[in-house]
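Student: Sequence first, then the predicted structure:
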Amino acid sequence: MKTTNKMTEKTMAQVANGKVHEILPEGGEGEETDEGRQAVDEGGGGGGRSREERQDKILPQPTTEIPAQERIPLVVDDGASESSTNHLECKDKNTNAQPDASGQTCCLPKKCCGSPVFSPFCRQLANVLVACLAGLCVGTIHAFPAVSLPRWEEAGFVLTTAQTTWFASTPMVISVLTCWGSGIVVEYLGNRKCLMIGVVSLALSWIVIAIAESFWALLLGRILQGLTASVYMVIITVYPAEVSISCWRGVMTGISEAMVMLGAFLTYLAGISLQPSAIGILFILSLIPMLVAYYFLRDSPLWLARQDKDEEVASTLRCLRGPTIDITEELEQIKDSVATERIQKPSATEQLLLLRKMIYFKPVLLSVLVLLFKELTGQYAAMAYTVKIFKMAGSSLDPYWCAVVMGAARFLPCFTSWILIERLPRRLLICTCMTLASFALGTLGTFLFFWSKKTDGLPPSLGWIPLLCFLVFTLVFGSGIGPTCWTLVAELLPSRVRNVGAGIINTCFSLFLFLVGLSFPFMVEGMGIGLVFITYSACTLSGVVFVLVCLPETKGMSFTEIQTVLTGNKYKISDMA
């Protein structure tokens, strides 16, 4: 049934045969459409009824305004009482007749979105947490070699150095090769479908690893995990920003990294008493509730708008914001943004051509270098080879429990980093943390370099020193280096080349992870464990120099101001204050 924009929200036309009631927009007394008037005058049993008689049949309306896109018809069965909502039916499959916060009846998103008592923050947090369960899976993929490789050695299933490095680094190789296509897949299928397909892929990978009897079977499992991880990384990077409002975006986007670190921590914890095959089975069982949660997840409003699913955009926004929040303005902003993007957004070829200009090339290059120095700290090697490192250090402490402590030290700083990033200048924070990390790595490397030459090994009384150095490094990396580097990348990247630039940056980042993971065992064989960490310490200190000399302070600056500073070469050490 059609309605005009001049009809009042307090007025509703009723068709006698179908008894259709419709929530109408504001506008005073208004007027009826020709179709509505004819339906009422000519309907069986309804002919000749006055306006006052028809008004008696109107259902009560919510006290808060329902945007035009949400005003969905309510259909009442012939024999039903019009005051009852049990027999009301909404045309939109994502809504049903239910009372709003004031107790009035109207078409609202189904109860899977939660009752009206849930605040907008809780609604958005719940959706972000469900989507970021993918980060939990990514964390288990990255940390699994740390506990599986030592267990296989203890059981007599020994891999060569080359096989060890490929097992640990294969997901990163896959990410390098597929990160461009991953974004296209997510854009085509949507977050929800990709997450559900990823669960099936992960289940297959863990089954293959659990029953594997050869290196090639293990490698096949890791390839499947790399494919899934590359798609999941796109989702946990984009989805939290697209479903949250601006004032909570910083917290929501930080959840993804926290979930990755939590996945690593849980993997280390499982490795204390379980064999790799049992860990794989445990992860398979954990995927079942994830699949159920993903089934009820809402796709992001921006993605739905890009797919021209206008009705679902409105119902999803209502679900994320709550039935008492007016979504009209935000809905129009989303539609305008998508329309503008379609008109003005440069193609991939045009973005590549823009990179010939220094104003676009320089920020992309600086972003790549920021991530390079981030990975030259050796953090991925520390994650993938945690247990082996403590065994090589000769520590008297249980290496598996040391890995658990390291996992906790990676996870907990994710929450403090949100506060530090908001309160401290970017360069001050990252330089301070890199200096502390360099000192911790240098101390660890020097200690291991001298003690590795002694034949009697590390005394039990000094076994805590490697753990303490690693703990300091992990805490400062999680509190400042990791999150601040990604914040700088997001702020430096120009919007006109954001898609292609992000593809280049993610490709380089995956390549850096692969090279660090691949080179670590060979470096230990050639240089010794002590000199490896001294090298990481020197690279980290070089990162401090790079930040001071090449990067501007971006805290509190708009994207336009950042680009102005970059093109004007106005880099001052005094900006750190």
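Tutor: Okay, I see it. Numbers count the residues shown, from 1 in each chain.
Student: Could you use CA atoms for every contact and neighbour count after this?
Tutor: Will do.
Student: Which parts of the stretch 201-350 of the chain are strands?
Tutor: With DSSP state E, counting those that start in this stretch as the criterion, the stretch 201-350 of the chain has no strands.
Student: Check which residues of whatever helix or strand Ile430 lives in are buried.
Tutor: For Ile430, the element it lies in under DSSP states H and E is helix 426-451. For helix 426-451, burial by neighbour count (16 or more other C-alpha atoms under 10 Å) applies to 426-431, 433-449, 451.
Student: Check stretch 508-517 too.
Tutor: 508-517.
Student: go on, stretch 326-340?
Tutor: For stretch 326-340, by 16+ other C-alpha under 10 Å, it's 326-328, 331, 334-335, 338.
Student: could you point out which element follows the helix holding Ile430?
Tutor: Following helix 426-451 in sequence, per DSSP H and E, is helix 464-476.
Student: The helix or strand that comes right after that next one to helix 426-451, inter-axis angle?
Tutor: Later in the chain than helix 464-476, the nearest helix or strand by DSSP H and E is helix 482-492. Interaxial angle, helix 482-492 versus helix 426-451 (axes from the mean of the first three to the mean of the last three C-alpha atoms, to 10 degrees): 140 degrees.
Student: second one coming, line it up with the first:
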Amino acid sequence: MSSRDDSASEDGLRKPLLHTGSWYRMGSRQSSIMGSSAQMIRESISIFLCVFIVALGPIQFGFTCGYSNPTQSDIISDLGLTISEFSIFGSLANVGAMVGAIASGQIAEYIGRKGSLMIASIPNILGWLTISFAKDSSFLFMGRLLEGFGVGIISYTVPVYIAEISPQNLRGSLGSVNQLSVTIGIMLAYLLGMFLHWRVLAVLGILPCTLLIPGLFFIPESPRWLAKMGLNEDFETSLQVLRGFDTDISVEVNEIKRSVASSTKSSTIRFAELKRRRYWYPLMLGIGLLVLQQLSGINGVLFYSSNIFKSAGISSGKAATFGLGTIQVIATGITTSLVDKAGRRVLLIVSSSLMTASSLVVAIAFYLEDFVPEKSHFILGTLSLVSLVVLVIGFSLGLGAIPWIIMSEILPVNIKSLAGSVATLFNWLTASVITMTANLLLTWSSGGTFTIYALVSAFTVVFVRLWVPETKGRTLEEIQWSFR
């Protein structure tokens, strides 16, 4: 091991919980003589495999979010719960996620991104098993809290890991896979919930993390994290694996080393230092985008979607909800293909503009209900339904995926654990507030509620235009140097 590695270990820096493994190692990076079987193994370990494996985490995230929707009536009936008890069950995932978000940065900092995902998988599996065997509300609540804790860690770690392993020309598209996987998880929960008993559905909920755990042993640790930990040999090996063994990585290696050398090796930073522009500006952007993502009211809108479906004359709420989930997957898939071509800013502006317009149309439709004949209410309901679909498409085209991508790109390496945890915590806290207040606001005034959501979306357009930089096609080091 190099002298720098020795000094790193003296500083108390730790090796990753899940090591990259000796089978990744090369005798020399420049060596061109390899056995055919070894060559096949190494070439199969691509960045796409890494993203595919860690995407099981956000699928778990989405399945957790979607689970309570199709199971509400059956769980209430089987366990004799009240509506308020089931509401507590649904909201406890947010509470657990907030706790997980607080811990996520430090866990990912000290034991690595892969180790963090391993830790997140265990409470998820235990939570689903607890729910599947629940005899009363206490077991449901305990299982939901465990799930939420794991989801809180996943929601921070996966976008950070993907950003840190991706080449600059693919980072946006690969980063969008995080949100795409969340929508797939939600859609699967809606689809399977139409046919399966809630206990069976809970047992199926353990599958993503059960597959994720062994999958983590076949992918390398984040090279940027390894570099920060002073594990230079592992860092260069990991980066070579990710870029391909025929690729010259010397320029990227030097960039990452220079970035790490210029930042403090300490995992803590004094709050007074956050006043410096290189810290407060990216932190403000990260928190701002993740808070505005939730303040757009997307959770409140989806919460109220069944009532809009009824007003539009659609009888099967579960089928319609599944259709909405499918639209989310398709629209997010489109974002995945566009984000590295069109850019982050353009998609965020288009997304927020669509949400502003559609929220206004829904608000106007609700205001007009009191002034038009009852026979015209069906037309207004249909208009609301179409606008709701446009709103979901708009969210999926940018505001769903891109705030997580930008958060993982702009935060400097030495404050990423603290700032990333804070930004993720604010996201979950805002999501909880929106979920809890949506019903109260809609009871107060449906038109007024959607007017508020429209104003927030309009402010998001302004926020992006004035303050959010374009990060397309730039390395993480270039992005972070730009804030100095």
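Tutor: It's in. All of these numbers come straight from a predicted model, not from anything done at the bench.
Student: Please state their TM-score.
Tutor: After superposition, the two chains reach a TM-score of 0.79 (TM-score structural alignment, normalised by the length of the second structure), with 459 aligned residues with a C-alpha RMSD of 4.0 Å.
Student: For Trp467 of the second structure, see how far away Asp370 of the second structure is.
Tutor: 40 Å (C-alpha to C-alpha, to the nearest Å).
Student: I'd like the buried residues of stretch 508-517 of the first structure as a markdown table, with distance to Val387 of the first structure and secondary structure appended.
Tutor: Converted to a markdown table, those look like this (distance: C-alpha to C-alpha, whole Å; DSSP: H, G, I helix; E, B strand; the rest coil):
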| residue | distance to Val387 of the first structure | secondary structure |
| --- | --- | --- |
| Cys508 | 27 | helix |
| Phe509 | 24 | helix |
| Ser510 | 23 | helix |
| Leu511 | 24 | helix |
| Phe512 | 22 | helix |
| Leu513 | 19 | helix |
| Phe514 | 19 | helix |
| Leu515 | 20 | helix |
| Val516 | 17 | helix |
| Gly517 | 14 | helix |
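Student: So which of those is the closest to Asp456 of the first structure?
Tutor: Gly517 (29.8 Å; C-alpha to C-alpha).
Student: Which position in the second structure pairs with that closest one?
Tutor: Superposed on the second structure with TM-score structural alignment, Gly517 of the first structure falls opposite Thr435.
Student: shouldn't its match be in contact with Ile298?
Tutor: No. With contact defined as C-alpha atoms under 8 Å, Thr435 of the second structure does not count as touching Ile298 (9.2 Å).
Student: Which residue is the nearest non-sequential neighbour of Cys402 of the first structure?
Tutor: Leu467 (6.8 Å; C-alpha to C-alpha, 6 or more residues apart in numbering).
Student: try Ile235 of the first structure
Tutor: Asn191 (6.3 Å).
Student: Name all residues that make contact with that neighbour.
Tutor: Residues in contact with Asn191 of the first structure (C-alpha atoms under 8 Å, 6 or more residues apart in numbering) are 235, 239, 299-300.
Student: Distance check, the residue in the second structure that it lines up against against Met98 of the second structure.
Tutor: Residue pairing (TM-score structural alignment): Asn191 of the first structure is matched to Arg113 of the second structure. Remark: distance between Arg113 of the second structure and Met98 of the second structure (C-alpha to C-alpha) = 19 Å.
Student: Around Thr326 of the second structure, how many other residues sit close by?
Tutor: Burial of Thr326 of the second structure is recorded as 19 neighbouring residues (other C-alpha atoms under 10 Å).
Student: What is the equivalent residue in the first structure for it?
Tutor: That one, Thr326 of the second structure, aligns with Ala408 by TM-score structural alignment.
Student: Could you pull up the residues touching that match?
Tutor: Contacts for Ala408 of the first structure (C-alpha under 8 Å, 6+ apart) come out as 262, 265.
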